[in-house]
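> Predicted model follows, preceded by the sequence.
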Amino acid sequence: MTVAELPLAALQQLLQLYGLALHLLEPHTEIPGSYWGDAEAGIIGRSIYIRPDTPIHSFLHETCHVICMDEARRQQLHTDAGGETTEEDAVCYLQILLADQLPEFGQARALVDMDRWGYTFRLGSAESWFAEDAEDARLWLIQHGLIDTHNQVLFKLRT
């Protein structure tokens, strides 16, 4: 599912909860801060860059990188989020949780789109990983104050 298939207001509202900025670019425009290039979302500082053909899972993933990094890295952020493996796993976990903030998208679609894009997990699918093998990612998010013990998103940036 792409950005063009959802109301732009839903994406903007999600980012506003975190104090992040959304930049919608014209079709076929190069996306600043895009690690993967093509239609994949870009990140620079507290800004997320997308085009109408940007996949929603990419928008969520890059947004979650900005949320999960500390402020020192966020201030220097341009394209490559960096971070440790545990943080990357937490980014994936949080993007699945945040998918429900986009009612037209949701967790089930996020999991399918992650698999279609090529995310790789030990258990063979995003759904299996999320349900059976992601406790370390969940605990990381709890320890950094990004979700509570009931998996409720707290809409705060990591400090």
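Now that the structure is in, tell me what you want to look at. Residues are numbered from 1 along each chain as shown.

> CA atoms for contacts and neighbours, from now on please.
Fine.

> And the strands in this structure, which stretches?
For the chain, the strands defined by DSSP state E occupy 21-24, 42-44, 47-50.

> Contacts only, for the spatially most central residue of the chain.
Centroid-nearest residue in the chain, with CA atoms, centre = their mean: residue 61, separated by 2.3 Å. By CA atoms under 8 Å, 6 or more residues apart in numbering, residue 61 lies in contact with 91, 92, 95.

> Second structure follows, compare the two:
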Amino acid sequence: MVLHPPGSQAAAPAQGHTLHRCIPERLTALRALLARFGIDLRLHPFDAPLPGSYWGDAEAGIVGHTLHVRPDTPVHSALHEACHLVCMDRYRRAAVHTDAGGDDLEEAAVCRLQILLADHLPGVGRDALMADMDAWGYSFRLGSTRAWFLRDSEDADAWLRTHDLVDATGAVTFRLRGAP
């Protein structure tokens, strides 16, 4: 899985596709969703540098238990970085700044979880988020985020279940990995 095209700081969305962004009307729901995990959401002014942003520009950043966004931050980026915080073990979470680390399977679990969490954001949902992920440049071996999610993410689902981040039905448990 490739998250952004090689050689670019941050991919640009496909021409003609309008991404769902962290606009003020969406922040209350996003903040409430992340609070269920104990993740703080910090909004920065448009064009301000985002602390902890791995990709730079408008891409979300993570520092400790805080997710940093701007009004032009894509929702998929905010959910992706938040899901890194959910999926990493407590030791990495306590020290994280910018680079979430983890292995390929954890990265796949992060992608699956961000899609599941999109259903908890009014006006977004999994279909829109998967379209945003495709438009931004996420790349899966079956050709689209939807195909991967529906037919090739069993290992990611198993990983999420093993760490009690989703239940037996695949529903989000709103727990952090390793939390009591």
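Yep, it's here. Worth saying up front: this structure is predicted, and the values here are computed from it rather than measured.

> Superposed, what's their TM-score?
Here the TM-score for the pair of chains, by TM-score structural alignment, normalised by the length of the first structure, is 0.98; 159 aligned residues with a CA RMSD of 0.8 Å.

> follow-up on the earlier one: in CSV, list the strands of the first structure along with mean neighbour count and distance to residue 128 of the first structure.
Output for the strands of the first structure, formatted as CSV (neighbours: other CA atoms under 10 Å; distance: least, CA to CA, whole Å):
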stretch, mean neighbour count, distance to residue 128 of the first structure
strand 21-24, 18, 31
strand 42-44, 25, 28
strand 47-50, 24, 28
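
> mean offset of the biggest helix by length in the second structure relative to the first structure (after superposition)
Ranked by number of residues, the top helix in the second structure under DSSP state H is helix 104-118. The superposed helix 104-118 of the second structure is, by mean CA distance after the TM-score superposition for the first structure, a mean 0.2 Å from where its aligned residues fall in the first structure.

> Show me what that helix is packed against.
helix 75-87, helix 125-136, helix 154-162 (3 or more CA pairs under 8 Å, 6 or more residues apart in numbering; DSSP states H and E).

> what does the second one correspond to over in the first structure?
The alignment of helix 125-136 of the second structure onto the first structure (TM-score structural alignment) spans residues 106-117.

> how many neighbours does the aligned partner of residue 2 of the first structure in the second structure have?
Aligned against the second structure by TM-score structural alignment, residue 2 of the first structure finds its counterpart in residue 21. Applying other CA atoms under 10 Å, we find 22 residues neighbouring residue 21 of the second structure.

> For residue 21 of the second structure, give me its contacts.
Contacts of residue 21 of the second structure (CA under 8 Å, 6+ apart): 71, 72, 73, 74, 75.

> Most neighbours of all the residues you listed, which one?
Ranking the contacts of residue 21 of the second structure using other CA under 10 Å puts residue 75 first, with 27 neighbours.

> Setting aside sequence neighbours, what's the nearest residue to that one?
Once flanking residues are discounted, residue 75 of the second structure sits nearest to residue 21: 5.0 Å by CA to CA, 6 or more residues apart in numbering.

> Tell me the counterpart of residue 55 of the first structure in the second structure.
Taking TM-score structural alignment, residue 55 of the first structure has residue 74 as its aligned residue in the second structure.

> mind listing what its match touches?
19, 20, 21, 22, 58, 59, 60.

> from memory the fifth one sits against residue 75, does it?
No: if you go by CA atoms under 8 Å, residue 58 of the second structure and residue 75 don't touch, sitting 10.6 Å apart.
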